[in-house]
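J.: Fold the stuff below for me.
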Amino acid sequence: MTSELKKVSLVLVTGASGYVASHIVRLLLQKGYKVRGTVRSLTDEQKVKPLNDLYQNSRFPLQLVEVNLLNKDGWDDALKSCEFVIHVASPFPSKPPSQEEEVLKPAVDGTLLVLKACARAGSVRRVVLTSSVAAVHGETTVKEEQVYGPQNWTDEDSPFTDAYAKSKTLAEKTAWDFVRGLPEEQRFELVSINPGIVLGPMLTNVVGTSVFPIRKMMSMTMPLVPAVNFYLCDVRDVALAHWKAITVPEAAGKRFIIGSASIWFKEMSLILFEEFVKQGYWVFRRHCPYWLVWLTSFIDSSALLILPRIENVYKYDNSLMINLLKITPRNFKQTIIDTAYSLIERGLLPKRKWYTGPKERDSW
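T.: Below you'll find the model as predicted:
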């Protein structure tokens, strides 16, 4: 692919107003691509306007189209002349759904709907699917010192696999099976991007589910810190990985785990406290025992998501990200700090009297 070809390629990004997708859209516009984004409603100014304001100096204006993951209407038009497709749109629940189908159907059926439209389009060369480490190892149990890599898959039938991990696993498996089953004349390349828990600055006021813990810590609504470990990645690294996934020829057919570190909630609280206590923000850092998380789960169903993960350490192999995509993960401390500053700057947390603001925001 020549430099000129990259600049004039048309890329479709699904779920363009989302936390991760908005970063991908802006990066592609900065790189000189033609970008078409899908949204559920073109009349939703709260989501549409920030997208149109993402990058004012783009070579080509952002195109937005209205489609729905559960309705095939409009997808053929949305994919017309597209060379690349980045399928980001998928539900990420903040609490366990009342029924699995609430997340399974849009994740699996939506992915299949998009891929079928890609096959019909005839112009699509490569599809990048936004998956998750939940599809690599999404069970709440872990084997001691196990490091999970692209060769690993979550057991969707395990009783230790929640609805979200099951949805990401089935959606990604569906995608790989579909592409393998296509006739040669319709086949396109597939790449999957499997990020950990995504943090980092927001480009819109859409607060990703993964950002809520930082918002709770900074607003003093998390008085105790549970012993929960998670694999963290920076949203800017995730966006960069999606761009590399359409430009690096050797990326075709591979799964890329995106992340920087396995950290504890306690570590996060200490990082936030150190950065913000002199600016008028208090962050609780005391340990929350298992029994109290269990008790809390009866009045706050979001606690059910972390309860089975307490004390478990989740480690993943990001070597393909580093060696093939040539992405050096951002420092996880800066990722956490930038997330908090972003929440404050966007008015989602109050500015305290002693607030000084971020020292650098060039990379936002």
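J.: From now on I want contacts and neighbour counts done on CA atoms only, so please keep to that.
T.: Noted.
J.: Would you mind measuring from residue 162 to residue 155?
T.: 10 Å (CA to CA, to the nearest Å).
J.: what do those two both touch?
T.: Taking CA atoms under 8 Å, 6 or more residues apart in numbering as the criterion, residue 162 and residue 155 both touch 138, 139.
J.: Run through the residues that contact residue 148.
T.: 136, 137, 315, 316, 317.
J.: any chance you could map the strands in the stretch 1-150 of the chain?
T.: Listed in chain order, the strands of the stretch 1-150 of the chain (DSSP state E, counting those that start in this stretch) span 10-13, 34-39, 63-66, 84-87, 126-130, 147-148.
J.: Now tabulate the ones you listed in CSV and tack on distance to residue 241.
T.: As requested, the strands of the stretch 1-150 of the chain are exported to CSV (distance: least, CA to CA, whole Å):
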stretch, distance to residue 241
strand 10-13, 14
strand 34-39, 17
strand 63-66, 22
strand 84-87, 11
strand 126-130, 10
strand 147-148, 19
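J.: Tell me, how many residues neighbour residue 267?
T.: 14 (other CA atoms under 10 Å).
J.: which secondary structure element contains it?
T.: Residue 267 belongs to helix 265-276 when assigned by DSSP states H and E.
J.: Before we compare anything, build this one as well:
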Amino acid sequence: MDKKLVVVTGGSGFIAVHIILQLLQQGYAVRTTVRSMKKTDLIHEMLAKGGVADFSDLAIVEADLTNDDGWAEAVKGATYVIHPASPTPTLNFKNEDEMIRPAVDGVLRVMRASRDAGVKRFVLTSAYGAIFAGHKNRTTPYTEKDWTDLSAKNIHPYQKSKTMSEHAAWNFINSEGNGMELATVNPVGVMGPVLSSDYSHSNIQIQDLLEGKIKAVPKVDSGYVDVRDVASLHILAMTSPKAAGERFLATTGETLSMLDVANILREAFPQFASKLPTKTTPNALVKAAALTNPMLKMVALLVGQYAETSNEKAVTMLGWHPRSAREAIIATAQSMIDLGIVKA
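T.: From the prediction side, this is the model:
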């Protein structure tokens, strides 16, 4: 019997590579796209690190989200498409369209090719950013029913890009999907084992904390989830009959401050204790610094914000059971130490 083919976009990405790893382990054939074939060795290296010894069920092809070339061939013959890739955000953008347009156009480009190829179900990696922004005086945990309010002031273009690209995906399915199914996965802060020194921006926080680069942390609360559980949720969203037409918030349901994260690391890795921060930065200072430092703009919008989330839907509908935020954070740090990215 032929193996079902799953196409995963952006194969060198942190979430994507863990999805590919689990798909191969579960007996699927996988074709993944990269912007440049130079990423081939890196993908093989990361999968090998994750325990894959045989690459015969994996194909790597070139396709770029910013143009149509190669997408029809990339998704040909696929039963499922999982789309974690997104154009690399530029932090020093002149106007927010530089971030928003490529994200929206990229999603629609892959969806059109997938529909034309007769793909059964398309799973989009959206984000918590498409759920929480723009809500004032929130007191109940965010769920999949919530959408970022684009009419609110002070929404970071990254959150706008995630919200608008997910809206575009649902509109496409409803108006011209031709029966293709859609499910979305909306992760909170993604932690877990990095498989190479080329890793995602969500993990840089752990590296910076361990290396003593952060003397005091902003008062930002966040949910965290392990990348291995994010990957398993994508596969449940791909295969479960109940998941068609649904969004799933990938969260452990816990909310941690950045100081909580530092304290988890201090307890688990005492050799780094002296480098880890013990105090917080006043909100006004973070906001003032963000006026001149583009790296802090998004952080400044998050200080003091309510960030409770619920995973009840994924747990009850799909039987998903994520490991704890603490375990995910420790796994991130341990993998960075093991790979020599962070030295004591």
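J.: List the TM-score for the superposed pair.
T.: Scored against TM-score structural alignment, normalised by the length of structure 2, the superposed chains reach a TM-score of 0.93; 342 aligned residues with a CA RMSD of 2.0 Å.
J.: For the equivalent of residue 81 of structure 2 over in structure 1, give me its contacts.
T.: Under the alignment (TM-score structural alignment), residue 81 of structure 2 pairs with residue 85 of structure 1. With contact taken as CA under 8 Å, 6+ apart, residue 85 of structure 1 is in contact with 11, 12, 13, 124, 126, 127, 128.
J.: tell me the SS of the counterpart of residue 183 of structure 2 in structure 1?
T.: Matched to structure 1 by TM-score structural alignment, residue 183 of structure 2 sits across from residue 191. Following DSSP: H, G, I helix; E, B strand; the rest coil, the label given to residue 191 of structure 1 is strand.
J.: who's in contact with residue 191 of structure 1?
T.: Taking CA under 8 Å, 6+ apart, one finds 126, 127, 128, 129, 245, 251, 252, 253, 254, 255 in contact with residue 191 of structure 1.
J.: picking up where we left off before, out of the strands of the stretch 1-150 of structure 1, which gets nearest to residue 235 of structure 1?
T.: Closest to residue 235 of structure 1 of those, according to CA to CA: strand 126-130, at 12.3 Å.
J.: how about that closest one, aligned to which bit of structure 2?
T.: By TM-score structural alignment, strand 126-130 of structure 1 lines up with residues 121-125 in structure 2.
J.: Quick one, which of the contacts of residue 191 of structure 1 are buried?
T.: For the contacts of residue 191 of structure 1, a neighbour count by 16 or more other CA atoms under 10 Å gives the buried set as 126, 127, 128, 129, 245, 251, 252, 254, 255.
J.: Now for the fourth one: which residues touch it?
T.: What that stands for is residue 129 of structure 1. 86, 87, 88, 172, 190, 191, 192, 193.
J.: and what of residue 204 of structure 1?
T.: Listed by CA under 8 Å, 6+ apart, the contact partners of residue 204 of structure 1 are 17, 19, 22, 47, 50, 51.
J.: To which residue of structure 2 is residue 113 of structure 1 aligned?
T.: Residue 113 of structure 1 maps onto residue 109 in structure 2, by TM-score structural alignment.
J.: so how far is residue 188 of structure 2 from its match?
T.: Applying CA to CA to residue 109 of structure 2 and residue 188 of structure 2 gives a distance of 25 Å.
J.: contacting residues around residue 233 of structure 2?
T.: Contacts of residue 233 of structure 2 by CA under 8 Å, 6+ apart are 185, 250, 314, 320.
J.: Export these as TSV, with columns for neighbour count and distance to residue 62 of structure 2.
T.: Converted to TSV, the contacts of residue 233 of structure 2 look like this (neighbours: other CA atoms under 10 Å; distance: CA to CA, whole Å):
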residue	neighbour count	distance to residue 62 of structure 2
185	24	24
250	34	29
314	24	33
320	18	33
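J.: out of these, which one sits closest to residue 27 of structure 2?
T.: residue 320 (19.9 Å).
J.: looking at it, the closest one is touching residue 314, isn't it?
T.: Yes. The criterion here is CA atoms under 8 Å, and residue 320 of structure 2 meets it with residue 314 at 5.7 Å.
J.: Next, the buried residues of stretch 331-343 of structure 1.
T.: Buried-residue list, stretch 331-343 of structure 1, by 16+ other CA under 10 Å: 332, 335, 336, 337, 338, 339, 340, 341, 342, 343.
J.: In structure 2, what residue corresponds to the first one?
T.: If you follow residue 332 of structure 1 across to structure 2 using TM-score structural alignment, you land on residue 325.
J.: State the distance from its match to residue 290 of structure 2.
T.: Distance from residue 325 of structure 2 to residue 290 of structure 2, by CA to CA: 28 Å.
J.: again, but for residue 112 of structure 2
T.: Applying CA to CA, the value for residue 112 of structure 2 to residue 290 of structure 2 is 39 Å.
J.: Next, the contact list for residue 21 of structure 1, please.
T.: Going by CA under 8 Å, 6+ apart, the list of residues near residue 21 of structure 1 reads 13, 14, 15, 88, 89, 239.
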